[in-house]
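Q: need coordinates for the following:
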Amino acid sequence: MSFTSKFFAAALAVSVALPAFADGIMIKDAYARTSMKGAKTGAAFMQIMNHSGTDDRLIDAKSSIAKKVELHTHEDMGEGVMKMVHVEEGFSIPDGKMHGLARGGDHVMFMGLTQDMNHGDTVEVTLTFEKAGDVVVQIPVDLERQDHGAMKHGDMDHSNN
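A: Here you go, the predicted structure:
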């Protein structure tokens, strides 16, 4: 890839990674990833700040990238076993606070991917908040990002038991 191509790719990644705002809710540092090419699942992570003057709650997420999109977290089942679970009530975001969606914790889960998530692509996700309503976020796919404390995705129990 030439220097010019790399420059434009980097500029595009920065432009889509800029914070999204709606009614006092700010989404920043968002990225999405999958474990490998051809995977059927993927996830998105971000920081959600609430400066709305009132407590709010992330209650849903939607995207055309997958047949099903859910809000998930990890439950410690003991003996080093973690299980991924759907959080139907969503994630509380108190006024003036930040809630992080991170690997190994709360996240947006894409199930039944309808296309590959390739490094450098963007994924459009609509986050629905109880009070602020819908926030549409363009999330860059970053398959190279290393997060501290990240869990190995392969060690997760993806069953609904």
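Q: C-alpha from now on. contacts and neighbour counts both.
A: OK.
Q: what is the neighbour count of His107?
A: 24 (other CA atoms under 10 Å).
Q: give me every residue that touches it.
A: Taking CA atoms under 8 Å, 6 or more residues apart in numbering, we find His107 in contact with Ala43, Ala44, Phe45, Leu71, His72, Thr73, Leu101.
Q: on the three-state scheme, the third one is what?
A: This means Phe45. Secondary structure assignment for Phe45 (DSSP: H, G, I helix; E, B strand; the rest coil): strand.
Q: what do you get for the fifth one?
A: Three states are possible here, and by three-state DSSP the one that applies to His72 is strand.
Q: returning to what we had before: closest to Ile139 out of the contacts of His107?
A: Ala44 (7.8 Å; CA to CA).
Q: near the closest one, how many other residues are there?
A: With other CA under 10 Å as criterion, Ala44 counts 24.
Q: is it in contact with Ala32, as I believe?
A: Yes. In this structure, Ala44 is within contact of Ala32 by CA atoms under 8 Å, at 4.1 Å.
Q: can you check which residues contact both of the two?
A: Contacts common to Ala44 and Ala32, judged by CA under 8 Å, 6+ apart, are Ile139.
Q: another sequence for comparison is provided below:
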Amino acid sequence: MRKTANSVILLSALFSFSSPLFAGAADQVSVADAYVRAVPPGQPNSASLMTLTNASASDIVLKGAESPAAKVVELHTHTMSEGMMRMRQVEKIDLPAGQSVKLQPGGLHVMMIGLQQELVPGEQIDMALVFEDGSKLQLKVPVVKLQMKMQDAGMKHKMH
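A: Down below sits the predicted model:
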């Protein structure tokens, strides 16, 4: 009995001590300012935006995302092609060691195609970010209605 108890204590100490060594990418990435855009009824697609920060000393690769709120969830970016802004799917998003990457309008974002539910402002959707090592970061992403907002006295419009 004593030998078994000592083995359990030793194994517990070993795993708790070594767990940072075996931590997945999902444990090293933090998410800030995440939201998904509310869209009018009948609109089949939306996008989720956020800031991802890699707190580790190694580069991390985001390979995809999942959400029951959409049939298909892909990583996308916008590029300028022949004078037109075009959206295209990307295979991955690199998260350099110790840096933040913004997923923002006109740039990288999580595209939600074939919405399975209405995106109601004030509610949240479930989403998982999937990393190259197979680890997943589970998120509750708030749904936000974007509105046009007057900016300063210059009467410039911007998406907010």
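Q: structure 2: helices as residue ranges?
A: Taking DSSP state H, the helices of structure 2 run over residues 2-18.
Q: can you give me the neighbour number for the residue opposite Phe110 of structure 1 in structure 2 once aligned?
A: With TM-score structural alignment as the criterion, Phe110 of structure 1 lines up with Met112 in structure 2. Neighbourhood size, Met112 of structure 2 [other CA under 10 Å]: 26.
Q: surely His157 of structure 2 is in contact with Gln147?
A: No. Using CA under 8 Å, His157 of structure 2 is not in contact with Gln147, being 10.2 Å away.
Q: show me the contacts for the residue nearest the centre of structure 1.
A: What sits nearest the mean C-alpha location of structure 1, by CA atoms, centre = their mean, is Ala44, with 2.0 Å. Counting by CA under 8 Å, 6+ apart, Ala44 of structure 1 touches Ala30, Tyr31, Ala32, Arg33, Leu101, His107, Val108, Met109, Phe110, Ile139.
Q: just send those residues back as CSV, with distance to Phe129 of structure 1 too.
A: Formatted as CSV, these follow (distance: CA to CA, whole Å):
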residue, distance to Phe129 of structure 1
Ala30, 17
Tyr31, 19
Ala32, 20
Arg33, 23
Leu101, 15
His107, 15
Val108, 14
Met109, 17
Phe110, 18
Ile139, 17
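Q: what subset of these is buried?
A: Using 16 or more other CA atoms under 10 Å as the burial test, the contacts of Ala44 of structure 1 include Ala30, Tyr31, Ala32, Arg33, Leu101, His107, Val108, Met109, Phe110, Ile139 as buried.
Q: aligned partner of the first one in structure 2?
A: Matched to structure 2 by TM-score structural alignment, Ala30 of structure 1 sits across from Ala34.
Q: so how far is Leu119 of structure 2 from the residue lying closest to that match once chain neighbours are set aside?
A: Distances taken as CA to CA, 6 or more residues apart in numbering place Met50 nearest to Ala34 of structure 2, at 4.1 Å, with adjacent residues excluded. Relative to Leu119 of structure 2, Met50 of structure 2 is positioned 17 Å away (CA to CA, to the nearest Å).
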